[in-house]
Structure formats: C-alpha cells, structure tokens
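K.L.:
Okay, here's the prediction I keep looking at, along with the sequence it came from:
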Amino acid sequence: MKRTGELVLGIIGVVINSIAAIIGTFMTISLQVGFDQESDLIENELMNDPNIQAEEAEAVMGMMGMFAPMGWWIVAIHVIGLILGIIALVKLKNNGKAAGILFLVAGGGMLILTLGFTLIQSILFIIAGIMCLVRKPPVSSEPPEEPRTE
C-alpha cells in the first residue's frame, strides 16, 4: 500500500526535529559557557543593586542556573523523538500500524515533555500516526474466485 502522505509528513518532521536538535545543542552549549563566564559579573551587579536583597539575588542566580539543564532536557527529547521518527519511517513500508503507533508516541511524547517547544514536528508526527492507523487497505476490484467443483 502506498503511504506517500505519511512518508512525506514523517520526513518533514524528522528534518525539522534534527535541525531543532542541532540548534538546541549549540544554544545550550553557548548558554552554559556564557553563563559560566558571566555568572560572577551578574552576581556582583545584583549584589551591588540597593533595590535587590541578597536572597533575591541568590534566587535569580539559581533560576538562571536552571536554563542549561532545561536546554539539555529539550535536546534529549528532540533526539529521542528523532530516533522514534526514523524507526517509524523504516517500519512504514512493512507495518503501517506499528509505524503509526511510533509516530503517535514520538509526537505526543515530545509535545508533552517539552511543554510545547516541539509543536510543529509533534503535530506532523501525530497527523502521520493517525493517517497510518486509520488508512484501510485498498479493496481489490476483482471478484473473489469461487471454488471449482470437479
């Protein structure tokens, strides 16, 4: 059975997902390196500000320190979704139902676990998964053969 629509949606989702994973990796690395270099400067500026108390400055620094681990979390979810999408594309020819389930797991998981950061590729994977599961095999136009009685 031809599954051109599912294949195209899956490929577009995998390409977008891989681009997002690469960009996310570089952004997280640069954020981590930049934060390590400038954290002392930011902390000194916050401590010298008379309007900000020491507890508030520490809370701000702690919150800023969470951005890099959050970035790695989103990159990891992108990579897992990318692997599931590629496996679903491979299984698409032979087993449409399994590919549909993999697309749905990848799309739904990425959407929920990244709190919507992967909206576009998640929607593409979910649509491809639904198309895989609801598409029926084509009905043959030939009448069924009747058994011969000899």
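P.N.:
Arrived safely.

K.L.:
From now on I want contacts and neighbour counts done on CA atoms only, so please keep to that.
P.N.:
Will do.

K.L.:
State which helix of this protein is the longest.
P.N.:
As assigned by DSSP state H, the longest helix anywhere in the chain is helix 4-48.

K.L.:
Give the other helices and strands that that one contacts.
P.N.:
helix 54-65, helix 67-91, helix 119-134 (3 or more CA pairs under 8 Å, 6 or more residues apart in numbering; DSSP states H and E).

K.L.:
A further structure is provided below for comparison with the first:
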Amino acid sequence: MQFIAIVPAAMALYWYRSKAKRAGIIFIVVGALSIIITVGLGFFYGGLYVAAGIMLLVRKPPLREDKPVENIYGADERLQEIEEEQMERKERFEDQEKTDERT
C-alpha cells in the first residue's frame, strides 16, 4: 500500500509551492486511506502523511521574494496616487504664495 501512496504524495509535493491547500488535502486523504486499507498497520506512515497535510493547511503562505509587499497588496498604485496629490497641493500652495506676494 505504501508504494501506491507514493504517486499521490509525489503529486502533492509537486503542488507544494503553488497550491498548498490542494497538496494538504491530498496528504490527509492518502494518510487516512493508508491507515484504513492496511487495517492499522500503516499507522506510522499514514500519521506522517496526515501531519504533513495538516501543516500545509494551517500554515501561512510565504511572501514572494520577487515582489515587494506593496505590490502584493496593490498599495503601490495607491502610494503613487497619494504622491501625485501631494505634488499638486504643493504646486497650488506655491502658486498661491506667489500671488499673495504680488499683492
């Protein structure tokens, strides 16, 4: 039975980075099936599969290193808008100061 469990476990390892939830579910199913089919003899291996599946389901996804945090949450565009608004306000304020000095 443990040889049969290797194929879905290999698929779960392949999806580990991109689809962690799917990999976790596959590990839990494989672990439960290996315990049930071997009538408890595969408890150790099945328990390890279940533990790995639970860890994949409850862990936080890693931050991508190729993109800064601002890009992940879309804050980069908002920061650009705020900077543009501040520049416009500064220009208006400077224009107003110039007109006040003339009068």
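P.N.:
Looks like it came in fine. All values derive from a computational prediction rather than experimental measurement.

K.L.:
circling back: could the helices and strands packed on helix 4-48 of structure 1 be laid out in TSV, adding mean neighbour count and distance to residue 42 of structure 1?
P.N.:
Shown next, in TSV, are the helices and strands packed on helix 4-48 of structure 1 (neighbours: other CA atoms under 10 Å; distance: least, CA to CA, whole Å):
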stretch	mean neighbour count	distance to residue 42 of structure 1
helix 54-65	14	8
helix 67-91	20	15
helix 119-134	21	33
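
K.L.:
and the residue sitting nearest the centre point of structure 2, which of the three is it?
P.N.:
Closest to where the C-alpha atoms of structure 2 average out (CA atoms, centre = their mean) is residue 61, at 3.2 Å. Secondary structure assignment for residue 61 of structure 2 (DSSP: H, G, I helix; E, B strand; the rest coil): coil.

K.L.:
Now do the contacts for it.
P.N.:
By CA atoms under 8 Å, 6 or more residues apart in numbering, the contact set of residue 61 of structure 2 is empty.

K.L.:
distance of the aligned residue in structure 1 for it from residue 106 of structure 1?
P.N.:
Aligned counterpart of residue 61 of structure 2 in structure 1: residue 137 (TM-score structural alignment). In this view, residue 137 of structure 1 and residue 106 of structure 1 are 24 Å apart by CA to CA, to the nearest Å.

K.L.:
give the contact list for residue 24 of structure 2.
P.N.:
12, 52-57.

K.L.:
so can I have a markdown table of the residues you listed showing distance to residue 70 of structure 2?
P.N.:
Shown next, in a markdown table, are the contacts of residue 24 of structure 2 (distance: CA to CA, whole Å):
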| residue | distance to residue 70 of structure 2 |
| --- | --- |
| 12 | 30 |
| 52 | 31 |
| 53 | 30 |
| 54 | 30 |
| 55 | 27 |
| 56 | 25 |
| 57 | 25 |
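
K.L.:
Return the set of buried residues in stretch 34-41 of structure 2.
P.N.:
34-35 (16 or more other CA atoms under 10 Å).
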